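> Curious how this folds, go ahead:
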Amino acid sequence: MQIGPYRIDPPVVLAPMAGVTDKPFRLLCKQLGAGLAVSEMTASDPRLWQTRKSLKRMDHEGEPEPVSVQIAGYDPTMLAEAARFNVANGAQIIDINMGCPAKKVCNVWSGSALLQDEPLVARIVKAVVDAVDVPVTLKIRTGWDRQHKNALTIARIAEDNGIAALAVHGRTRADKYEGEAEYDTIAAVKASVRIPVLANGDIVTPQQAKRVLELTGADAVMVGRGAQGRPWIFREISHYLATGELLPEPSPADVSAILLGHLEHLYAFYGELAGVRIARKHLGWYAKDRPENASFRDVVNRADHAHDQLRLTRSYFETLQNEWSLAA
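You can find the predicted model right below:
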């Protein structure tokens, strides 16, 4: 898949997720096979650009290209300025958020709330595309609710105003993350435009990724929640699409090595105190569906220091590895 001058290969992309797709996670997913990793959304309000959180979100030093940064907001002029600011700060692709269903985002007329105002969508897209010399992409849902599904109209607006690629989460804003993704709507969007389309929603296995590409005709798949605690899903999908073969499930020792590296990067990036706190949700995802998960999380979440968090994590996965080796 091509986005402007950038070839996205493999066509398997990490979806932007607030509080998840920070720099340590993006780098890890790229190392493990993602063709592109989109940043968590950055605010378009310039008053927020110098906060600690924003400065961390805008740190792209050493990140493999292309660097894709998502911006969120409702004001075309402000979003255009945010796009320019992020390009000056290293962004090589700008992504506009019109897909986030979170109440606090929609309540300020951002994210998927924008889908209710098609003229505003057009003004935003045109303003951002005109503001920068890098490709601009757009992420949307299928509509505001099931009575107001307008993904096809939004897709044509996007194409007509210079959007380089369109990611579609196959649910309405009202659906949040419930029910099944509407792959038929994504297929209709793909058939209606000439720009690349990325299919997003419920892609948690290599087999599902292949099925979604076949059902929708999309140019790439975008993986969000399926990568939480399983960042190796990108190489699994990529291998399966290329060969039709499934990679073996990583052993607990393999998972431990990936996770411990992830934890170390979080501590280095955020500092020990914040890194330990941010790591807790990732630890929960990595341990999800594994034996004694609840007990492990109960203990590890009480750890306030990096060395304790690392020791408990190492011990937990060593136990799992011993059990796994005996059963093999």
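
> hey, let's count contacts and neighbours off CA atoms from now on
OK.

> just the helices in the stretch 51-200 of the chain please.
52-57, 76-88, 103-106, 118-131, 151-160, 183-192 (DSSP state H, counting those that start in this stretch).

> In JSON lines, list the ones you listed along with distance to residue 246 and mean neighbour count.
Below are those laid out as JSON lines (distance: least, C-alpha to C-alpha, whole Å; neighbours: other C-alpha atoms under 10 Å):
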{"stretch": "helix 52-57", "distance to residue 246": "34", "mean neighbour count": "14"}
{"stretch": "helix 76-88", "distance to residue 246": "38", "mean neighbour count": "20"}
{"stretch": "helix 103-106", "distance to residue 246": "38", "mean neighbour count": "15"}
{"stretch": "helix 118-131", "distance to residue 246": "40", "mean neighbour count": "19"}
{"stretch": "helix 151-160", "distance to residue 246": "33", "mean neighbour count": "20"}
{"stretch": "helix 183-192", "distance to residue 246": "23", "mean neighbour count": "20"}
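
> Of all those helices, which one comes closest to residue 248?
Each of the helices of the stretch 51-200 of the chain was scored for nearness to residue 248 using C-alpha to C-alpha, and the closest is helix 183-192 (28.0 Å).

> Another sequence for comparison is provided below:
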Amino acid sequence: MTFSAALSLGSDCPVILAPMAGITDLPFRRVVAGFGASLVVSEMVASEDMVRARPSTRAKAELGMGDGHTAVQLAGREAGWMAEAARMLADQGARIIDINMGCPAKKVVGGLSGSALMRDLDHALRLIDAVAGAVDVPVTLKTRLGWDESGLNAPELARRAVAAGVQMVTIHGRTRCQFYKGQADWAAIASVVQAAGVPVIANGDITSPQAARQALAQSGAAGVMVGRGAQGRPWLLAQIAANLSGQPIPQSPQGRVLHALVAEHYDAMLAFYGRDLGVRVARKHLGWYADAACGDPAARRAVLTATDPAQVLALLPDLLSPVQEVAA
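Down below sits the predicted model:
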């Protein structure tokens, strides 16, 4: 299967949900996809853990059979585990396998995965070869500009990855050593666009339609990937896509519509994780929704400490209604 068959780019600019550990689980991806997204990507999945059937890892890769455009992101250091995990995921229905070579977390890098692979491109290519040779679905790559400012080798990695069969490359406009500090360098992604010869997606600090337009103008990328900007604003991708296609930007949900959306997302998390774990996992999302809505601080504290789902649902109107300033 070709990338264009799995994800029709058409004439519009693709707007993609980034993989985020502990965030882009199946319930959140479904909320984002409900507003419209060219592609949603799972949390990063450790390839060996996936093959060994560790339950928490399987949950991260849960696809939602019958859902729309879904990619699963794999990480690992050993070609054999990467290939076997890719085959398993493709058999389960993943339409695209994305390879993580950009995660900056110390735990991942310490295991010689993620962005650590940018320090050993020959080994990185062995992993790409193994995955591309194991599946018929498209294989994509997500990485950074380089390990540090002295090693900006993303163009070389992209060129070699495409030769090995990668059909799309996403670049976070920072080095590994920057983590998430400073401003993403969208202009630096232009060199990867020139080298790759396949769609390149710009990632990093895409937090508004205006930022998306600036990133595209500076990078020449084919599309954008939205990560932290979607926290508490799962409708942001739809707003960006509308703006890039010249359509009016849809309004952010408010009032009863927002309350219903968050309640449905909350119930989905409880169903996915079970009540006790679901209540804990949901707190970060509820906090982000409250931040985006500028809701009542007292309701925020109450919701984020509540253990009774019924109490949480009852507090949603206060949590999600902007605090009204009292005139002097």
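
> Next, format the helices of the stretch 51-200 of the first structure as a markdown table and append distance to residue 292 of the first structure.
Listed next are the helices of the stretch 51-200 of the first structure as a markdown table, based on distance: least, C-alpha to C-alpha, whole Å:
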| stretch | distance to residue 292 of the first structure |
| --- | --- |
| helix 52-57 | 34 |
| helix 76-88 | 43 |
| helix 103-106 | 34 |
| helix 118-131 | 48 |
| helix 151-160 | 43 |
| helix 183-192 | 36 |
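
> now for those, which one comes closest to residue 260 of the first structure?
Taking C-alpha to C-alpha, helix 52-57 is the member of these nearest to residue 260 of the first structure, at 21.1 Å.

> Against which helices or strands is that closest one packed?
Helix 52-57 of the first structure is packed against strand 42-43, with contacts defined by 3 or more C-alpha pairs under 8 Å, 6 or more residues apart in numbering; DSSP states H and E.

> please redo it, this time with the cut-off set to 7 Å
Packed against helix 52-57 of the first structure, as judged by 3 or more C-alpha pairs under 7 Å, 6 or more residues apart in numbering; DSSP states H and E, are no other helices or strands.

> Mean deviation, that helix versus the second structure?
Following superposition, helix 52-57 of the first structure is found to deviate from the second structure by 1.9 Å on average (mean C-alpha distance after the TM-score superposition for the first structure).

> What span of the second structure is that helix aligned with?
Aligned using TM-score structural alignment, helix 52-57 of the first structure spans residues 55-60 in the second structure.

> what do you get for stretch 170-180 of the first structure?
Using TM-score structural alignment, stretch 170-180 of the first structure pairs with 173-183 in the second structure.

> quick one: residue 199 of the first structure from residue 14 of the first structure, how far?
11 Å (C-alpha to C-alpha, to the nearest Å).

> quick one: which of those two has more around it?
residue 199 (31 against 27; other C-alpha atoms under 10 Å).

> show me the contacts for the aligned partner of the more buried one in the second structure.
In the second structure, residue 199 of the first structure lines up with residue 202, judged by TM-score structural alignment. Listed by C-alpha atoms under 7 Å, 6 or more residues apart in numbering, the contact set of residue 202 of the second structure reads 170-172, 186, 215, 221, 223-225.

> ditto for residue 63 of the first structure
Residue 63 of the first structure sits in contact with residue 27, where contact means C-alpha under 7 Å, 6+ apart.

> How much space separates residue 298 of the second structure from residue 290 of the second structure?
Distance from residue 298 of the second structure to residue 290 of the second structure, by C-alpha to C-alpha: 11 Å.

> wait, I meant residue 258 of the second structure
Applying C-alpha to C-alpha to residue 258 of the second structure and residue 290 of the second structure gives a distance of 11 Å.

> Looking at those two, which has the bigger crowd around it?
More crowded of residue 258 of the second structure and residue 290, by other C-alpha under 10 Å: residue 290, with 23 against 18.

> Who are the contact partners of the counterpart of that one in the first structure?
Alignment note (TM-score structural alignment): residue 290 of the second structure maps to residue 287 of the first structure. Applying C-alpha under 7 Å, 6+ apart, we find residue 287 of the first structure in contact with residue 293.

> State the number of residues packed around residue 207 of the first structure.
Residue 207 of the first structure: 16 surrounding residues under other C-alpha under 10 Å.

> whoops, residue 22 of the second structure was the one
Neighbour count for residue 22 of the second structure, taken as other C-alpha under 10 Å: 12.

> Now which residue in the first structure aligns to it?
The pairwise alignment with the first structure assigns residue 22 of the second structure to residue 19, based on TM-score structural alignment.

> go on, residue 228 of the second structure?
By TM-score structural alignment, residue 228 of the second structure lines up with residue 225 in the first structure.

> how much space is there between its match and residue 8 of the first structure?
Separation of residue 225 of the first structure from residue 8 of the first structure (C-alpha to C-alpha): 20 Å.

> Kindly check the end-to-end length of stretch 55-73 of the first structure for me.
Using C-alpha to C-alpha, the end-to-end distance of stretch 55-73 of the first structure comes out at 17 Å.

> Stretch 186-202 of the first structure now?
For stretch 186-202 of the first structure, the first-to-last residue distance is 13 Å (C-alpha to C-alpha).

> What of stretch 72-82 of the second structure?
End-to-end distance of stretch 72-82 of the second structure: 12 Å, with C-alpha to C-alpha as the criterion.
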